[in-house]
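Visitor: With the input below, show me the fold.
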Amino acid sequence: MDGISRVAVLTGAGISTDSGIPDYRGPDGVWTRDPALVDAFTYDSFMADPGVRERFWRTYLGHSAWRAEPNAAHRALAALEGTGVAVRILTQNVDGLHQRAGSSARKVLELHGSMHEVVCTGCGQRSPSRQTLDRVAAGDGDPRCPACGGILKPAVVLFGEHLDPGTAGLAERIAAHSEVLLVIGSSLLVEPVASLCAVALNAGHRLVIVNRDPTPYDEPAAEVIREPIGVAVPRLCAALTEAAGSAVRA
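Guide: The predicted model follows:
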């Protein structure tokens, strides 16, 4: 890690499992335990079927992410900001735990949106999720926009939706200009996010992967780390901090 001053960090569901949020495809993942839930998180099904929306909102209301707290990996990445390393976090997660751990909001790019907002698919109005969830808890199974009556949707990218082009383009630029792309807890099976690894590699940068299971990019990676994320990430951040400090002292 010597001489590294610019690091892009791509995080997936695996970084939040230590916070009590299950991943999606692991042995105890959301889709593994209940494959039918995939429909509820698919845009076309969500928009077409009130019953799917009702199931979605019931599941969303009880999601463990609402009660989750940042863990050691989130905190280590936030602390890295205070060193001589320029850190940008590209996250597939919608839980907001990077920001709650202390990472600057302007340094966190939420590729798949945020679960803390709801957007109207009719007029585009955004509002805090809590307002809609309170309505669901009170018995409104398919809440509609109070302004126009349109279908409300969490401000996250559901299956079948495209990433915002501006967000995707910025992520590519960050991956192309960072000396290291550190991937944490991502299966790298979801496009176009997974292709950020190819962007970094094609630019001649190092790819480091911290993940429990194999990924499609393990072979070209400079390093693949299988130890628990809560152990590996603080260790890597400490190494980057030391390297930055050595560079400053030199």
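Visitor: Please count neighbours and contacts with C-alpha atoms only from this point.
Guide: Fine.
Visitor: which residues of this structure fall in helices?
Guide: 30-33, 37-40, 43-48, 50-61, 72-80, 97-101, 129-137, 165-177, 196-202, 229-249 (DSSP state H).
Visitor: quick one: the fourth one to helix 129-137, angle?
Guide: Think helix 50-61. 120 degrees (axes from the mean of the first three to the mean of the last three CA atoms, to 10 degrees).
Visitor: Packing partners of helix 50-61?
Guide: In this structure, helix 50-61 makes packing contacts with helix 37-40, helix 43-48, helix 129-137, judged by 3 or more CA pairs under 8 Å, 6 or more residues apart in numbering; DSSP states H and E.
Visitor: Go again with 7 Å.
Guide: helix 37-40, helix 43-48 (3 or more CA pairs under 7 Å, 6 or more residues apart in numbering; DSSP states H and E).
Visitor: Could you dump these into a markdown table and include distance to D2?
Guide: Listed next are those as a markdown table, based on distance: least, CA to CA, whole Å:
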| stretch | distance to D2 |
| --- | --- |
| helix 37-40 | 43 |
| helix 43-48 | 44 |
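Visitor: Take the ones you listed and lay them out in TSV including distance to V208 and mean neighbour count.
Guide: Converted to TSV, the helices and strands packed on helix 50-61 look like this (distance: least, CA to CA, whole Å; neighbours: other CA atoms under 10 Å):
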stretch	distance to V208	mean neighbour count
helix 37-40	30	18
helix 43-48	32	15
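Visitor: JSON lines for the helices of the chain, including distance to C123?
Guide: Formatted as JSON lines, the helices of the chain follow (distance: least, CA to CA, whole Å):
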{"stretch": "helix 30-33", "distance to C123": "31"}
{"stretch": "helix 37-40", "distance to C123": "22"}
{"stretch": "helix 43-48", "distance to C123": "15"}
{"stretch": "helix 50-61", "distance to C123": "18"}
{"stretch": "helix 72-80", "distance to C123": "35"}
{"stretch": "helix 97-101", "distance to C123": "28"}
{"stretch": "helix 129-137", "distance to C123": "16"}
{"stretch": "helix 165-177", "distance to C123": "20"}
{"stretch": "helix 196-202", "distance to C123": "32"}
{"stretch": "helix 229-249", "distance to C123": "41"}
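Visitor: Specify the stretch among these that is closest to P216.
Guide: P216 sits nearest to helix 196-202 of all those, at 9.9 Å, using CA to CA.
Visitor: what does that closest one rub up against?
Guide: 172, 175-176, 181, 207 (CA atoms under 7 Å, 6 or more residues apart in numbering).
Visitor: go on, stretch 73-84?
Guide: 5, 15, 87, 97-98, 101-103, 229-230, 233-234, 237, 241, 244-245.
Visitor: Now show me the structure for the sequence below, then we'll compare the two:
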Amino acid sequence: MLAVESRGLDRVVAFCGAGLSAESGIPTYRDAIGVWSSSLGLLVFGTKLGWLFLPELSYRVYSNRLREPIERASPDAGHRALADLEALVGAVPVITQNIDGLSQRAGSTEVLEIHGSALTERHARTGAPNPTTFRRPDVVLFGESMPGAFFDALDLVHSLDDRDVLIVVGTSCSVAPAATLPYVAMKRGARVIELNLRRELASEYQETIPSFADDAALPVGPPIPVAHLQTFIPGRAATTLPQLYAATLEARRQDVLFNKTTKHRSLIWGKTSCW
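Guide: Here you go, the predicted structure:
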């Protein structure tokens, strides 16, 4: 059972991946039956070239595997728990790698879609919005630059410190550059609650810089230990996020009782623990 004290934190931010929407029926990307696991996903509708040279095939595959499931989907218990948490603590910015818009539909009001949105389209050649021909989803394909929302998310994570918490939920943290965001938060001193089926975050963070000579990354300085900032809770997002919300709600209630008894004021959130 996850328990959260209700004193000591300034901000709560969520960093979400495909596992958050799995209970809604949206395919995850890199598992055995994932959207990107086949050659069609990797080479055709997952790349800009595929949309340029095979637009009809790309749109058909995209429609069958992503657009139609997204249109049929509804927010699940995990999405709703994040929205409820926002209502409880005042603000929970959601940095999402998902393109399905389910966080907004659940009620989250500050959502940064760092991989774009499948709910809007642009021209595959010109980039113009709302095209009638050469339509493609307004999402980041393999090899494309990140949108402005990613840099907004990076600025947000850089602003975190040891008074803040980052909830990492439903992501393998393996897709760059988004995968670096939790480590940036931990480098800044923020505490991280990881809600995944298995532990994905490493216990050390190695900073790197690009090496243009061999298209690789060079390490900068020694690895930074970050395990002491991590709390790992195994399970599906649709189960663990409601537990987190319920524990926080109960902690707030207890805090109100504490304040009425002692006539002291306390802050929202605090250290995380399992019991």
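Visitor: closest one to G185 of the first structure among the helices of the first structure?
Guide: helix 229-249 (7.4 Å).
Visitor: Outside of that closest one itself, list whatever touches it.
Guide: With contacts defined as CA under 7 Å, 6+ apart, helix 229-249 of the first structure is touched by 1-3, 5, 15, 72-73, 76-77, 80, 83-85, 210.
Visitor: Are there helices or strands packed against the lengthiest strand in the first structure, and which ones?
Guide: For the first structure, the strand with the greatest residue count under DSSP state E is strand 113-120. Where contact means 3+ CA pairs under 7 Å, 6+ apart, strand 113-120 of the first structure is packed against strand 126-128, helix 129-137, strand 152-156.
Visitor: picking up where we left off before, now tabulate the contacts of helix 229-249 of the first structure in a markdown table and tack on neighbour count.
Guide: As requested, these are exported to a markdown table (neighbours: other CA atoms under 10 Å):
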| residue | neighbour count |
| --- | --- |
| M1 | 15 |
| D2 | 12 |
| G3 | 14 |
| S5 | 19 |
| I15 | 30 |
| A72 | 19 |
| A73 | 26 |
| A76 | 21 |
| L77 | 23 |
| L80 | 19 |
| T83 | 16 |
| G84 | 19 |
| V85 | 19 |
| V210 | 25 |
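Visitor: Considering the residues you listed, which is situated nearest to R58 of the first structure?
Guide: Nearest to R58 of the first structure among the contacts of helix 229-249 of the first structure, with distances taken as CA to CA, is I15, at 24.8 Å.
Visitor: what's near enough to touch the equivalent of the closest one over in the second structure?
Guide: In the second structure, the residue paired with I15 of the first structure is L20, using TM-score structural alignment. Contacts for L20 of the second structure (CA under 7 Å, 6+ apart) come out as 78, 169-170, 237.
Visitor: Could you check which residue of the second structure pairs with G102 of the first structure?
Guide: G102 of the first structure maps onto G107 in the second structure, by TM-score structural alignment.
Visitor: Against G78 of the second structure, how distant is its match?
Guide: Counting by CA to CA, to the nearest Å, the separation of G107 of the second structure from G78 of the second structure is 12 Å.
Visitor: Then R198 of the second structure?
Guide: For R198 of the second structure, the distance to G78 of the second structure - CA to CA - is 17 Å.
Visitor: same deal with R135 of the second structure?
Guide: Per CA to CA, R135 of the second structure is found 31 Å from G78 of the second structure.
Visitor: likewise A32 of the second structure?
Guide: A32 of the second structure is 23 Å from G78 of the second structure, where distance means CA to CA.
Visitor: and if you look at I167 of the second structure?
Guide: Noted for I167 of the second structure: a distance of 12 Å to G78 of the second structure, by CA to CA.
Visitor: Buried ones among the contacts of stretch 73-84 of the first structure?
Guide: Buried by 16 or more other CA atoms under 10 Å: 5, 15, 87, 97-98, 101-103, 229-230, 233-234, 237, 241, 244, out of the contacts of stretch 73-84 of the first structure.
Visitor: closest one to G113 of the first structure among the helices of the first structure?
Guide: Ranked by CA to CA, the member of those that lies closest to G113 of the first structure is helix 165-177, at 9.7 Å.
Visitor: For the longest strand of the first structure, what is the distance to the chain centroid?
Guide: 14 Å (CA atoms, centre = their mean, to the nearest Å).
Visitor: Name the surrounding residues that touch that strand.
Guide: Strand 113-120 of the first structure has contacts (CA under 7 Å, 6+ apart) with 94-96, 125-129, 145, 150-157.
Visitor: now that strand: which residue numbers in the second structure?
Guide: Strand 113-120 of the first structure corresponds to residues 116-123 of the second structure when matched by TM-score structural alignment.
Visitor: tally of neighbours for the counterpart of V180 of the first structure in the second structure?
Guide: Applying TM-score structural alignment, one finds that V180 of the first structure aligns to V165 in the second structure. By other CA atoms under 10 Å, 26 other residues sit near V165 of the second structure.
Visitor: Next, the contact list for V165 of the second structure, please.
Guide: Neighbours of V165 of the second structure in contact, by CA under 7 Å, 6+ apart: 11-13, 190-192.
Visitor: Let me have these in JSON lines, extended by neighbour count and distance to H115 of the second structure.
Guide: Listed next are the contacts of V165 of the second structure as JSON lines, based on neighbours: other CA atoms under 10 Å; distance: CA to CA, whole Å:
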{"residue": "R11", "neighbour count": "20", "distance to H115 of the second structure": "23"}
{"residue": "V12", "neighbour count": "24", "distance to H115 of the second structure": "21"}
{"residue": "V13", "neighbour count": "21", "distance to H115 of the second structure": "17"}
{"residue": "A190", "neighbour count": "27", "distance to H115 of the second structure": "24"}
{"residue": "R191", "neighbour count": "29", "distance to H115 of the second structure": "24"}
{"residue": "V192", "neighbour count": "27", "distance to H115 of the second structure": "22"}
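Visitor: Can you tell me which of these comes closest to R60 of the second structure?
Guide: For the contacts of V165 of the second structure, the nearest to R60 of the second structure is V13 (35.7 Å; CA to CA).
Visitor: That closest one: what's it in contact with?
Guide: Counting by CA under 7 Å, 6+ apart, V13 of the second structure makes contact with 92-94, 165-167.
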